[in-house]
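Peer 1: Sequence and predicted structure below; questions after.
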Amino acid sequence: MYDVTGAGFERQGFKLNDTYYLYNIFLDTSIGGANDQVPRTVQIIKDIQPPVKLFMRCDENLAVPYSRKVSTASTDSQKWRGITLDFSNISRQVADGKEEVIVHFDLETGHKILVYIKKSWDDDGLELYHLNVEQLWNPAIFADDEDIVITNYIHGTYYPSREAFSHIDFSANQYRRDVFVGKYDDAVKRTGIPINKHTDMRDEHYKVWCVKGDSLTAKVWAELVCATLDAPFRVIFMETIGGSYTEDE
C-alpha cells in the first residue's frame, strides 16, 4: 500500500508522480452528485477534518504515463434522471404519495432544470398534480462573496380530468449559498439537502404573478414556463416534456 494522499484523483483513476493508475476493481467508482469529479468514497475521505492520510495499491499493471491516459468517464449518464413528463399519462407516471423528481443538466453550462410533481386531491376529491419547475444555476458562476442565490420558480396545479391547470404562479426563491449548493449537488446522503428543498420563510419566497382560469392547457403552461425561465434553462426544460425549444417560440 502506498501513501496516495497527495495524488490527483479523477473519476476512473489517479495521478501520482506523473503516472496514471486505475482504481482497484473492488473500489466503487460511482459519484455522489452530477458534478462530482471523484468517486464518492474518495470524496468522503478527502473531506475528513482534520485531514487523514490515504493509502492505496498502485498496480503497475494498471498504470501508464499520465500523458497517455485514456478516460471513458463522462457526465452523459448524469445528464438527466426521472421520467419524461407526459400529461396524457400522468396518472400512471406519478405514484400515490410519491414525489416524482426530474432533473436535466446542461453539459456545457452546468445549469440544471428541476421539475418535481406530486399527486394530490382537492376538497371535492378530484385528482390533481402540483407541478413545480425551478432553475438551478451552476454555482461556479457566482463570485466568492455572493452569499445569496435567487432562482425562478413556477408552480401550477394540473387536473387530468379537465386536461388543464387551475392556476399557474411565478415566484423568486432566495437561498443561502450553502443551501443552494446543497440543492444543486443533488446528493442528499452527503449534504442532507434534497434537490427539491423549498425555501423555508415567506420572505425568501417572493410571488411575482399568478394566473387563474379554465383555459390553462398544458401547452399554455409550457409556454409560460419557457417565457419565465432565464434563457439558459429553456432548452433543458423542454427536454423534460419531450419537446424542443427555439428562440422564436
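Peer 2: Done, it's in.
Peer 1: From now on I want contacts and neighbour counts done on CA atoms only, so please keep to that.
Peer 2: Will do.
Peer 1: all strands for this structure, in order.
Peer 2: 2-3, 8-9, 13-16, 19-22, 55-56, 63-65, 80-81, 99-105, 112-121, 127-136, 148-159, 164-176, 205-216 (DSSP state E).
Peer 1: is it possible to export the ones you listed to a markdown table including mean neighbour count?
Peer 2: Shown next, in a markdown table, are these (neighbours: other Cα atoms under 10 Å):
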| stretch | mean neighbour count |
| --- | --- |
| strand 2-3 | 11 |
| strand 8-9 | 18 |
| strand 13-16 | 20 |
| strand 19-22 | 22 |
| strand 55-56 | 12 |
| strand 63-65 | 16 |
| strand 80-81 | 17 |
| strand 99-105 | 20 |
| strand 112-121 | 20 |
| strand 127-136 | 21 |
| strand 148-159 | 20 |
| strand 164-176 | 20 |
| strand 205-216 | 14 |
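Peer 1: residues touching C210, list them.
Peer 2: H167, I168, D169, F170 (Cα atoms under 8 Å, 6 or more residues apart in numbering).
Peer 1: Take this one as well and set it beside the first:
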Amino acid sequence: MVENQRVWSPDSAARWLAEAVETGNALTELPEDIAPRDATEGLEVAFAILERLDIPPCGIRLLYRPGAETLIGPMIEGRLVPAGTPIALDALRNPTLTAAAIGVLAAPLDPHSDEAPCFATLHAALDVSATRHADATGDTATRTADLALLGLVVAGRGKPLAPMVVSASLGARGGKRTVMSRDLGAAFAEAAGAARSLGGLPAGGLLVVAGLTPSVQAAGVVTVSLGPLGRLASEFA
C-alpha cells in the first residue's frame, strides 16, 4: 500500500507573507498545510516572496541566534540603509538589534569553489531584526520563511581589508555593554557556503553576518563597535 505523500509548494505561504511585506499588516500563524516544515522549505518560501514581489536579492544574510539555529535568508538592497538614518519604530514589528558585518564581494562567488570570499570592502553594521507576524515566536522553518527576520541593516563606512578577529559591542549610547571577540573570517566563510549552495553571487554581492552580539531592544540612540571596522550609531524613535 502506498502511503500518502505530502504535496507542498512554497507559493501559498509566499503569497501570505508577500502581502504582509507589502502592507505591513500583522500575519497570524500560517495554516499547517502551507507552512514550511524545515529551514530548507522556509528558504524556498523566502525566495518565492521576492519573486512574487519582483525584488532581486543582492546577497545572503546569516543571523546567529543564541541557543537556536542560525537563520539564512536573502539580503534585499531596499533593506540596507546608511548609518545616521533615523529609524521609525512603528515601521517595524518586534524589532531587536545585534551587531553585524557586511562584506562586499570583489569577485564572483563561484558555487563550485571552496576558496575564501574576496572582499572589496567590509562594513560594521547594525542588524535590525523584525517579523511580519503578530508575535515574535516561531520555529526555524517559520522564521526562515519570514525572510530570516530581515528588518533593516544599517551600514557604516566601508573599510579596506582588516583583521578578521574583532571585538564586537552594542548598546545604548553611554551605557554599559558586553564586548565579545568574533571571528569574522569564520562567519563570512559560513555565509559564503550558504551562498554557494544557492548558486553563488556576482561581484558586488553582499555577505551579511548578524547576531554578532547579544540582542538589545530598539530605543533611543544605539551604537555598534567592531574594532578596526569602526563604529556607527542609529537613532530609534
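Peer 2: Everything's here; your move. These numbers were taken from a predicted model, which means no experiment stands behind them.
Peer 1: Please state their TM-score.
Peer 2: Overlay of the two chains. TM-score (TM-score structural alignment, normalised by the length of structure 2): 0.31; 129 aligned residues with a Cα RMSD of 6.0 Å.
Peer 1: can I get the strands of structure 1 in JSON lines with distance to Y184 of structure 1?
Peer 2: JSON lines is the format used below for the strands of structure 1 (distance: least, Cα to Cα, whole Å):
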{"stretch": "strand 2-3", "distance to Y184 of structure 1": "33"}
{"stretch": "strand 8-9", "distance to Y184 of structure 1": "22"}
{"stretch": "strand 13-16", "distance to Y184 of structure 1": "25"}
{"stretch": "strand 19-22", "distance to Y184 of structure 1": "29"}
{"stretch": "strand 55-56", "distance to Y184 of structure 1": "31"}
{"stretch": "strand 63-65", "distance to Y184 of structure 1": "34"}
{"stretch": "strand 80-81", "distance to Y184 of structure 1": "13"}
{"stretch": "strand 99-105", "distance to Y184 of structure 1": "10"}
{"stretch": "strand 112-121", "distance to Y184 of structure 1": "8"}
{"stretch": "strand 127-136", "distance to Y184 of structure 1": "6"}
{"stretch": "strand 148-159", "distance to Y184 of structure 1": "11"}
{"stretch": "strand 164-176", "distance to Y184 of structure 1": "11"}
{"stretch": "strand 205-216", "distance to Y184 of structure 1": "18"}
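Peer 1: could you point out the longest helix in structure 1?
Peer 2: helix 218-228 (DSSP state H).
Peer 1: neighbours around G220 of structure 2, how many?
Peer 2: Neighbours of G220 of structure 2 under the rule other Cα atoms under 10 Å: 13.
Peer 1: Report the buried residues of the longest helix of structure 1.
Peer 2: A218, W221, A222, L224, V225, C226, T228 (16 or more other Cα atoms under 10 Å).
Peer 1: Which strands and helices lie in contact with that helix?
Peer 2: strand 148-159, strand 164-176, helix 234-240 (3 or more Cα pairs under 8 Å, 6 or more residues apart in numbering; DSSP states H and E).
Peer 1: In the one helix or strand E19 of structure 2 maps to, which residues are buried?
Peer 2: Using DSSP states H and E, E19 of structure 2 falls within helix 11-23. By neighbour count on 16+ other Cα under 10 Å, the buried set for helix 11-23 of structure 2 is D11, S12, A13, A14, R15, W16, L17, A18, E19, A20, V21.
Peer 1: Distance of the last one relative to R15 of structure 2?
Peer 2: Counting by Cα to Cα, to the nearest Å, the separation of V21 of structure 2 from R15 of structure 2 is 10 Å.
Peer 1: now the helices for structure 2?
Peer 2: 11-23, 39-53, 140-145, 184-197.
Peer 1: Dump those helices to a markdown table, plus distance to G171 of structure 2.
Peer 2: Shown next, in a markdown table, are the helices of structure 2 (distance: least, Cα to Cα, whole Å):
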| stretch | distance to G171 of structure 2 |
| --- | --- |
| helix 11-23 | 28 |
| helix 39-53 | 30 |
| helix 140-145 | 25 |
| helix 184-197 | 20 |
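Peer 1: I'm done for today, thanks for sticking with me.
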